[in-house]
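Trainee: need a structure here:
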Amino acid sequence: MASLGDLERSIMDQLWSSADPMTATALRDRLADGPDADAGRELAVTTVLTVLSRLEKKGLVARSRTSRPHQYRAVSSREAHTVSLMNEVLGQAPDRDAVLSRFVGSMSEEDASLLREILRGRG
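Mentor: Prediction:
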């Protein structure tokens, strides 16, 4: 699973934060009104549709074809996507022990404490 580009991430953020599927026009409007909006650049609906098509090919977005305009939704949660990315990176590491050790060693005390709680709950 590839990481997301800036516009892909912005679109996925909108889909992840929405309880309902969204059209490309609604996504474009939300992106234009958002805090990351580029005041000098207007985003075309066709650009959003192109990115949605790429996200659909990556398996991150599903399109409802029952109505026009089509509506899009995230296939899985933001958390599930993050877990997939972490597993992909870890799976490519030649020395998993070293990577995990370094990762845990770089955690804040709060995150390390949370991880210990989670691991205790698994036992």
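Trainee: C-alpha only now, for contacts and for neighbours.
Mentor: Will do.
Trainee: what are the ranges of the strands in this structure?
Mentor: 61-64, 71-74 (DSSP state E).
Trainee: between those strands, which one is closest to residue 15.
Mentor: Judged by CA to CA, the one of those that comes nearest to residue 15 is strand 71-74, at 5.7 Å.
Trainee: which residues in this structure form helices?
Mentor: Remark: helices of the chain, listed N- to C-terminal, are 6-17, 24-33, 45-57, 78-92, 96-105, 109-122; assignment by DSSP state H.
Trainee: so what's residue 37 up against?
Mentor: residue 31 (CA atoms under 8 Å, 6 or more residues apart in numbering).
Trainee: now the other sequence, so there's something to compare against:
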Amino acid sequence: MDASIATKGKAMTEQRRPHGGLKARIVDLLWQNGKGLTAKELQARFGDDGQIPALSTILTVLERLRKSGDVIRVPGDAGEYLYSPTPAEADEAVESMLGALMKSSDRTDVLLGFAGSLDADDLETLRKAIDRAGPDH
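Mentor: Okay, here's the model as predicted:
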């Protein structure tokens, strides 16, 4: 094999992201943003590491993430799709619990009913969470 080809191949390999690195970076960027991003907006957020993926590559990864349920895609204003990370199961549960609490006219009754339905382990976890939140919450 020609030495220049071997050297070029080695240099290209050293510049590649680790397997799964692009997927992880895209998900991280979506979580950091806090709102939906287009593929072009995602691409613009790359660059701090000098490795800017092609737009088609970003779109491919986003589609795979969407199919696996890790990303949500909604139509945006300009005809492009906006991508957001799928909320974690715990986040969804918290939102649901807070929503139920906010709808109630008697929050105390709801909280007492909720706490009264917990087993000993869950009550201990709730006590620790309340202690950690501190008196200002």
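Trainee: coming back round to it: next, format the helices of structure 1 as CSV and append mean neighbour count and distance to residue 72 of structure 1.
Mentor: Listed next are the helices of structure 1 as CSV, based on neighbours: other CA atoms under 10 Å; distance: least, CA to CA, whole Å:
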stretch, mean neighbour count, distance to residue 72 of structure 1
helix 6-17, 17, 8
helix 24-33, 18, 8
helix 45-57, 16, 8
helix 78-92, 13, 15
helix 96-105, 12, 35
helix 109-122, 11, 33
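Trainee: okay, those in JSON lines with distance to residue 63 of structure 1 next?
Mentor: Below are the helices of structure 1 laid out as JSON lines (distance: least, CA to CA, whole Å):
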{"stretch": "helix 6-17", "distance to residue 63 of structure 1": "12"}
{"stretch": "helix 24-33", "distance to residue 63 of structure 1": "11"}
{"stretch": "helix 45-57", "distance to residue 63 of structure 1": "8"}
{"stretch": "helix 78-92", "distance to residue 63 of structure 1": "18"}
{"stretch": "helix 96-105", "distance to residue 63 of structure 1": "36"}
{"stretch": "helix 109-122", "distance to residue 63 of structure 1": "35"}
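Trainee: just the strands of structure 1: most buried one?
Mentor: With neighbours defined by mean count of other CA atoms under 10 Å, none of the strands of structure 1 is more surrounded on average than strand 71-74, at a mean of 22.
Trainee: equivalent range in structure 2 for that one?
Mentor: Mapped onto structure 2 using TM-score structural alignment, strand 71-74 of structure 1 spans residues 82-85.
Trainee: the helices of structure 1: which one's closest to residue 66 of structure 1?
Mentor: That would be helix 24-33 among the helices of structure 1, by CA to CA, at 15.1 Å.
Trainee: what's that closest one packed up against?
Mentor: Under the contact criterion of 3 or more CA pairs under 8 Å, 6 or more residues apart in numbering; DSSP states H and E, helix 24-33 of structure 1 touches helix 6-17, helix 45-57.
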